[in-house]
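Asks: this is the structure alone, sequence omitted:
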């Protein structure tokens, strides 16, 4: 394990504190069958007022390079819309109109509206995570995310953050690791 969990006063095994997880996230971890053990996932309690990644990192001394954002994208193929999740490290920008759109084979891709995101995921906006998403959704993960030993990500709630082995995210249902899904933000 890296030093990331030690940055927090108290770190719990995620399955020991399902009260800090959205119901679909807790269910996904309880039914976890990937090669990475489910007890490799941790959770920290946090102030929901600082759930947004930049505010969280500033408040708790975490690094953007070890934090990931998960966003829901709505891709239009013909007359139909399909949802997908996309993950990138917090210091990178997701290429929705280029890499994401092309990878999904869509004519148009954009961030899904907040109400659609909340309804379809069963999670709180500001805490969206790839764990517990509908199994039919593609989960596009920027290749840089899986290289991080432990990545900080949403818990499905605004309160609490998961600490997950980066490589475990590639084990999620529908996961596709994609090179060039995001680019570094300009300094």
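Replies: Yep, that arrived. The model shown is predicted, which means the values in this text are computed figures rather than measured ones. Residues are numbered from 1 along each chain as shown.

Asks: every contact and neighbour count from this point should use C-alpha atoms.
Replies: Will do.

Asks: and the spatially closest residue to residue 174 that is not a sequence neighbour, how far from residue 161?
Replies: Spatial nearest neighbour of residue 174, excluding adjacent residues (Cα to Cα, 6 or more residues apart in numbering): residue 138 at 4.7 Å. Counting by Cα to Cα, to the nearest Å, the gap between residue 138 and residue 161 amounts to 22 Å.

Asks: okay, these two: which has more neighbours?
Replies: A count of neighbours by other Cα atoms under 10 Å puts residue 161 above the other of residue 138 and residue 161, at 29 against 20.

Asks: and the strands in the chain?
Replies: Remark: strands assigned in the chain by DSSP state E are 12-13, 42-44, 68-77, 80-89, 92-94, 108-111, 139-142, 150-154, 161-165, 175-178, 182-184.

Asks: minimum distance to residue 62: which of these has it?
Replies: Counting by Cα to Cα, residue 62 lies closest to strand 150-154 out of the strands of the chain; the figure is 8.5 Å.

Asks: and the angle from that closest one to strand 161-165?
Replies: Here strand 150-154 points in a direction 150 degrees away from that of strand 161-165 (axes from the mean of the first three to the mean of the last three Cα atoms, to 10 degrees).

Asks: A further structure is provided below for comparison with the first:
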């Protein structure tokens, strides 16, 4: 089932090519039994950023989703969450995420920390295979997408999957309005 075609991308099931995703992603997909339902496709790593991927592979802009790692502190304790929103929006870090984490101020986790804690390459972080206990905030619009393109943990590949399959990921919280329109 993980064979999808979107734009000029044609995926193969991750279960048959676990070498194309980070070890954390491969282990998580195997544990969830999703290895055959999620597709993976090789791309030029220089084109891994969302806008470049969309242009190079002729993808509809509402089929790409971005995962960002956000943190804040409460009583000396660091609280971390992943946020997944469509690429046409930005995660509402200053309001929605801050309230969900119950912190005074939320901000993007430093690049080095995000890479170290997730075990994934920067620009390829995905909500699949994150450390246990991290909440994963997903905008409802991502779930409603019939097919989305997200990171794979490696900049040289992307995952293709039905938005609805994200509900299988531990810690997922569906949030209406998490993704806010990008101001012109």
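Replies: Sure thing, it's come through. Predicted model only: the values in this text are computed from it and were never measured.

Asks: can you find the partner of the residue nearest to residue 174 of structure 1 in structure 2?
Replies: Superposed on structure 2 with TM-score structural alignment, residue 138 of structure 1 falls opposite residue 135.

Asks: contact partners for that match?
Replies: Taking Cα atoms under 8 Å, 6 or more residues apart in numbering, we find residue 135 of structure 2 in contact with 80, 81, 82, 171, 172, 173.

Asks: and the fifth one, what pairs with it in structure 1?
Replies: The criterion is TM-score structural alignment: under it, residue 172 of structure 2 has residue 175 as its aligned partner in structure 1.

Asks: from residue 92 of structure 1, how far off is the residue nearest to residue 174 of structure 1?
Replies: For residue 138 of structure 1 relative to residue 92 of structure 1 (Cα to Cα), the value is 20 Å.

Asks: for residue 65 of structure 1, same thing?
Replies: Going from residue 65 of structure 1 to residue 92 of structure 1 by Cα to Cα gives 8 Å.

Asks: between the two, tell me which one has more neighbours.
Replies: residue 92 (20 against 16).

Asks: which residue, other than its chain neighbours, is closest to the more buried one?
Replies: Distances taken as Cα to Cα, 6+ apart place residue 184 nearest to residue 92 of structure 1, at 4.2 Å, with adjacent residues excluded.

Asks: as JSON lines, the contacts of residue 135 of structure 2 with neighbour count and distance to residue 74 of structure 2 would be great.
Replies: Below are these laid out as JSON lines (neighbours: other Cα atoms under 10 Å; distance: Cα to Cα, whole Å):
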{"residue": "80", "neighbour count": "22", "distance to residue 74 of structure 2": "11"}
{"residue": "81", "neighbour count": "24", "distance to residue 74 of structure 2": "14"}
{"residue": "82", "neighbour count": "23", "distance to residue 74 of structure 2": "17"}
{"residue": "171", "neighbour count": "17", "distance to residue 74 of structure 2": "20"}
{"residue": "172", "neighbour count": "18", "distance to residue 74 of structure 2": "21"}
{"residue": "173", "neighbour count": "17", "distance to residue 74 of structure 2": "20"}
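
Asks: out of those residues, flag the one nearest to residue 112 of structure 2.
Replies: residue 80 (14.3 Å).
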